[in-house]
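Engineer: my questions concern the predicted model and sequence given below.
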Amino acid sequence: MQVAIVLYPGFTALDVIGPYEVLGRLPDTEAVFVAETPGAVRNDLGGLSVGVVARLDDVPAPDVVVVGGGSGQADQMSDGPLHAWLRRVDGPTTWMTSVCTGSLILAAAGLLGGRRATSHWGALDQLAGFGATPVNERVVIDGHYATGAGVSAGIDMALTLAGLLRGDDVARAVQLLIEYAPRPPYGSGSRDTASPEDVEKMFTLFAQG
């Protein structure tokens, strides 16, 4: 099984590294990073680069595709090589997946029309503009499309996918291997549970002009 993980300048690291850690550990699986242009692709924080070894066209029929989000997602919304590749491989793929605002890229490529999908809470409503039905859940599956909510939800999405691909026993074994047992020190991990003060602080710290 081949898993193609899409990178572009300004990707969010955990969006793609979380699924890479899960799916890349499945038996008989090759996880490959792909990009329009091979080379070092820098993340949205600027301090991490991932070396891409495959062009999009070098991976014509992956079994699974993972598209993450990040500040660079806005530059990937126009029709072009990435969208064309996504549409081309959508047919042969077993699973087309996204994490965070990666679902907006899938939607802009025309893949999520009439489908239920999720995204980061701050971008969730934008899915409707592309004909998708926004769903405020951590993982949403509709057909062969699996979308994860914001950033850390990529691990949940990948574990869900691992169970569907290789069985629940294998998925549980991978979960144990990576010791994924979240017990966060705070309860502000979603818009539904965060206080108004937490939301205001987040926008103060991280809002971009």
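Structural biologist: Yep, that arrived.
Engineer: every contact and neighbour count from this point should use C-alpha atoms.
Structural biologist: Fine.
Engineer: using the three-state scheme, assign D156.
Structural biologist: Three-state call for D156 (DSSP: H, G, I helix; E, B strand; the rest coil): helix.
Engineer: list the residues that contact the spatially closest residue to it that is not a sequence neighbour.
Structural biologist: Of all residues not flanking D156 in the chain, V139 sits nearest, at 7.0 Å (CA to CA, 6 or more residues apart in numbering). Counting by CA atoms under 8 Å, 6 or more residues apart in numbering, V139 touches T118, A146, T147, G148, A149, A153, D156, M157.
Engineer: from Y145, how far off is V139?
Structural biologist: V139 sits 10 Å away from Y145, going by CA to CA, to the nearest Å.
Engineer: also R172?
Structural biologist: Noted for R172: a distance of 22 Å to Y145, by CA to CA.
Engineer: the more surrounded of the two?
Structural biologist: Y145 (23 against 15; other CA atoms under 10 Å).
Engineer: count the neighbours of the spatially closest residue to the more buried one that is not a sequence neighbour for me.
Structural biologist: Nearest non-adjacent residue to Y145, counting by CA to CA, 6+ apart: M96, 4.9 Å away. M96 has 26 neighbouring residues, counting by other CA under 10 Å.
Engineer: and the comparison structure, right after this:
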Amino acid sequence: MVSPSPLRIVALLFPDVTQLDLTGPAQVFSRLPDTEVHLAWHDTRPVVTDCGWSIVPTTTLADCPQADVLFVPGGKGAFDLFDDKVALDFLRRQAAGASWVTSVCTGSFTLAAAGLLTGRRATSHWSALPMLAELGAIPTSERVVIDGNRITGAGVTSGIDFALVLAARIFGDDVAKRVQLRLEYDPAPPFDAGSPATADPELVAATIGRVDEARLQAVRRAAARLGESAR
């Protein structure tokens, strides 16, 4: 299997990113052969994550090299990006030259707001997944969804699965399996509560209730802008 040399993975870093959406896949990426990982934002000052501590970008949106793999993690800040024209234009430009356009969790909403998932099957965190339809995507409740050169991962921890699937697509199954073994990725959760299909229904309902109205309104404003640009 032939891959670019080096393989350039560009991840969009932004305030209030869910750090595991980014760092889970990044740990897999760091073990891939001849691979560069670039963390891009408006400037190179530390960016505060949802955990309260910061990650330092490695490049700016203006100086970032062309991605072979474009990657958008999720988090509260993914919805704030809907109003960031510079960031959305960056994603569109990078996607035009990338072999793979990818996301984890609610990062799929940012891709969709940029018009990059229109008519595509995609997944996201289960609590927000149905709202993807407002942005022209086809919500698909699977751990990892592949539609053409778009690969989306579901919520948070799904990012590791996503990254291994991507690794297998680019470098082959053997490389992906070696990385999985080195990371000892062998999940054995203490509770059967990691999916709305198995969790307590009251807990599921309460979690959905925390998806606030402001988020839905942000999605609808982004959908209106997409409709205007399509005319």
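Structural biologist: Sure thing, it's come through. Just so it is clear, the structure is predicted and the values come from calculations on it, not from any experiment.
Engineer: reformat the contacts of V139 of the first structure as CSV; add distance to L104 of the first structure.
Structural biologist: What follows is those, written out as CSV (distance: CA to CA, whole Å):
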residue, distance to L104 of the first structure
T118, 9
A146, 13
T147, 10
G148, 12
A149, 11
A153, 16
D156, 19
M157, 16
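Engineer: which position in the first structure pairs with V156 of the second structure?
Structural biologist: Aligned by TM-score structural alignment, V156 of the second structure pairs with V151 of the first structure.
Engineer: tell me how many other residues crowd that match.
Structural biologist: V151 of the first structure: 23 neighbours (other CA under 10 Å).
Engineer: please, which helix or strand holds it?
Structural biologist: Under the assignment given by DSSP states H and E, V151 of the first structure is not contained in any helix or strand.
Engineer: hang on, isn't it packed against P19?
Structural biologist: No. Using CA atoms under 8 Å as the test, V151 of the first structure is too far from P19 to be in contact (10.3 Å).
Engineer: nearest residue to the match of V156 of the second structure other than its sequence neighbours?
Structural biologist: In space, and not counting its chain neighbours, V151 of the first structure is closest to D15: 4.8 Å by CA to CA, 6+ apart.
Engineer: which SS state does the aligned residue in the second structure for G122 of the first structure fall under?
Structural biologist: If you follow G122 of the first structure across to the second structure using TM-score structural alignment, you land on S127. What three-state DSSP gives for S127 of the second structure is coil.
Engineer: the residue lying closest to S127 of the second structure once chain neighbours are set aside in helix, strand or coil?
Structural biologist: Distances taken as CA to CA, 6+ apart place I208 nearest to S127 of the second structure, at 5.4 Å, with adjacent residues excluded. Here I208 of the second structure is helix, with the state taken from three-state DSSP.
Engineer: now do the same for A199 of the second structure: its match in the first structure.
Structural biologist: So, by TM-score structural alignment, A199 of the second structure is matched to A194.
Engineer: can you tell me the element the closest residue to its match other than its chain neighbours falls in?
Structural biologist: Nearest residue to A194 of the first structure in three dimensions, chain neighbours excluded: S188, at 4.1 Å (CA to CA, 6+ apart). Assessed by DSSP H and E, S188 of the first structure sits outside every helix and strand.
Engineer: need the contact list for S188 of the first structure.
Structural biologist: S188 of the first structure sits next to A194, S195, D198 when contact means CA under 8 Å, 6+ apart.
Engineer: for K201 of the first structure, see how far away the closest residue to the last one other than its chain neighbours is.
Structural biologist: Here the nearest residue to D198 of the first structure in space, its sequence neighbours aside, is S188; by CA to CA, 6+ apart that works out to 7.2 Å. Between S188 of the first structure and K201 of the first structure the distance, using CA to CA, works out to 11 Å.
Engineer: any common contacting residues for the two?
Structural biologist: Common neighbours of S188 of the first structure and K201 (CA under 8 Å, 6+ apart) do not exist.
Engineer: what do we get in the first structure for V101 of the second structure?
Structural biologist: In the first structure, the residue matched to V101 of the second structure (TM-score structural alignment) is M96.
Engineer: my read: that match touches R88, true?
Structural biologist: No. Using CA under 8 Å, M96 of the first structure makes no contact with R88, being 11.6 Å away.
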